[in-house]
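Q: Fold the following and give me the result.
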Amino acid sequence: MNKILKILSILVIGFVMFSCSTSTNDPETPAPTPEVQTYSITFTVKDIVQHELADFLNSLPDYKNLKEGTEVELPTVIYLTQETNQVTLERTESSTNSNEIFYEGNITSVVIGNEDIEIKCWLDHGWSNLW
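A: Purely as a prediction, here's the structure:
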C-alpha cells in the first residue's frame, strides 16, 4: 500500500508540474516574426565626372530595401528640365534634354539575390552634355 501511495504521489506531482508549465504554443502570445532581410542597389560611375548620375540614382527609393527575388528594371533614359535644372526619369512637357544611361554588361534589369548589388553606369555623352 505504501508503494502505491508513493507512486501515486509522484504521478500527481508530475501531472501538476506538467499542467502548470507554460506552453510554447500559447495562442495569446504571438510567435516572433523573423526579420526580413533587405538589400540595395548602389550605382557607381566609370568616370568621376559623371558622379551626379550616381548621386541621382542612389537617391531614388526604388533601389533600396529590396527583398530577395525581386526583379528591378533599371532606367535607360534620364531627362532634364532646363528651366528648373530638375533631373527626372520621366519625360514631361517641359523636358528639354535627354540622355541614354548605359550599364556595365548591357543589363536592363537585375534580380536581387542575397547580397547588395553594385552597378557601374554612365551616360552616352557625359553628364555635362545633359545640362
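Q: Please count neighbours and contacts with C-alpha atoms only from this point.
A: OK.
Q: what's the distance between V111 and L89?
A: When distances are taken as CA to CA, to the nearest Å, V111 and L89 turn out to be 21 Å apart.
Q: Next one: N129 from D55, what distance?
A: Between N129 and D55 the distance is 17 Å, computed by CA to CA.
Q: Check H125 too.
A: Using CA to CA, which is the criterion applied here, H125 is 18 Å from D55.
Q: quick one: which of the two has more around it?
A: Neighbours per residue, other CA atoms under 10 Å: of H125 and D55, the larger number sits with D55, 14 against 11.
Q: Second chain to compare with the first, below:
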Amino acid sequence: MNKIFKILSILVIGFVMFSCSTPTNDPETPAPNPAVPTYSITFTTEDSYIQIVVDYLNSLPEFKNLEEGTEVMLYKHVYLNSDTSEVTKEIVEISAIDFTVKYDNNSEIDSVIIGNEDVEVEISCEDLLQFKD
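A: Alright, predicted model coming up:
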C-alpha cells in the first residue's frame, strides 16, 4: 500500500509539474512578428476615359499591404480585350489591344519604392484617346 501511495504521489507531482511548466520556444516555429505597418499604391487620373485602367490597377493585390522599403515594379503595358472591355496585364486573346501606361506626367519611371506613407501615382494612357467619349 505504501508503494502505491509513492507511485501515485510521483504521478501527481509529475502531472502538476508538466501542466504548470511554460512551453519552450521551438526553434522551427518563428516568433510572432509585431504589427508591421503596411502601405498601398493608389492610382489616379484626371482623364475619365482611362478610369477603367485606373480601376484595374487599383484592384491588383501587388499594390496593397506593402512594407516600407519595398520596391514595386509598375506595369508599362495593359491590354484591353476589345470584345469584353476587360483590362488585363497579359495578352489573353488576339483581340486584345496593347496600351502604354505612363506615370506621373509621362515620366519614365519603372518602379516605386515604398516609404512610410501611402503612395499616389497619377497615370495617363494616350493610346486610349481613341476611346474618349
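Q: Once they're superposed, what TM-score comes out?
A: Aligned and superposed, the two chains score 0.68 in TM-score terms (TM-score structural alignment, normalised by the length of structure 1); 105 aligned residues with a CA RMSD of 2.5 Å.
Q: Quick check: next helix or strand after the longest helix anywhere in structure 1?
A: With DSSP state H applied, the helix covering the greatest number of residues in structure 1 is identified as helix 2-20. From helix 2-20 of structure 1 onward toward the C-terminus, using DSSP states H and E, the following helix or strand is strand 38-39.
Q: just checking, what packs against whichever helix or strand comes after that next one?
A: Under the assignment DSSP H and E, the closest C-terminal helix or strand after strand 38-39 of structure 1 is strand 41-45. Using 3 or more CA pairs under 8 Å, 6 or more residues apart in numbering; DSSP states H and E as the contact definition, the elements that strand 41-45 of structure 1 packs against are helix 51-58, strand 117-123.
Q: between these, which gets nearest to V77 of structure 1?
A: Distances from V77 of structure 1 to each of these were compared using CA to CA; the shortest belongs to strand 117-123, at 8.9 Å.
Q: The helix or strand just after the closest one: how far from the chain's middle?
A: Reading on from strand 117-123 of structure 1 to the C-terminus, the next helix or strand found by DSSP H and E is helix 127-130. The chain centroid and the centroid of helix 127-130 of structure 1 are separated by 30 Å, computed with CA atoms, centre = their mean, to the nearest Å.
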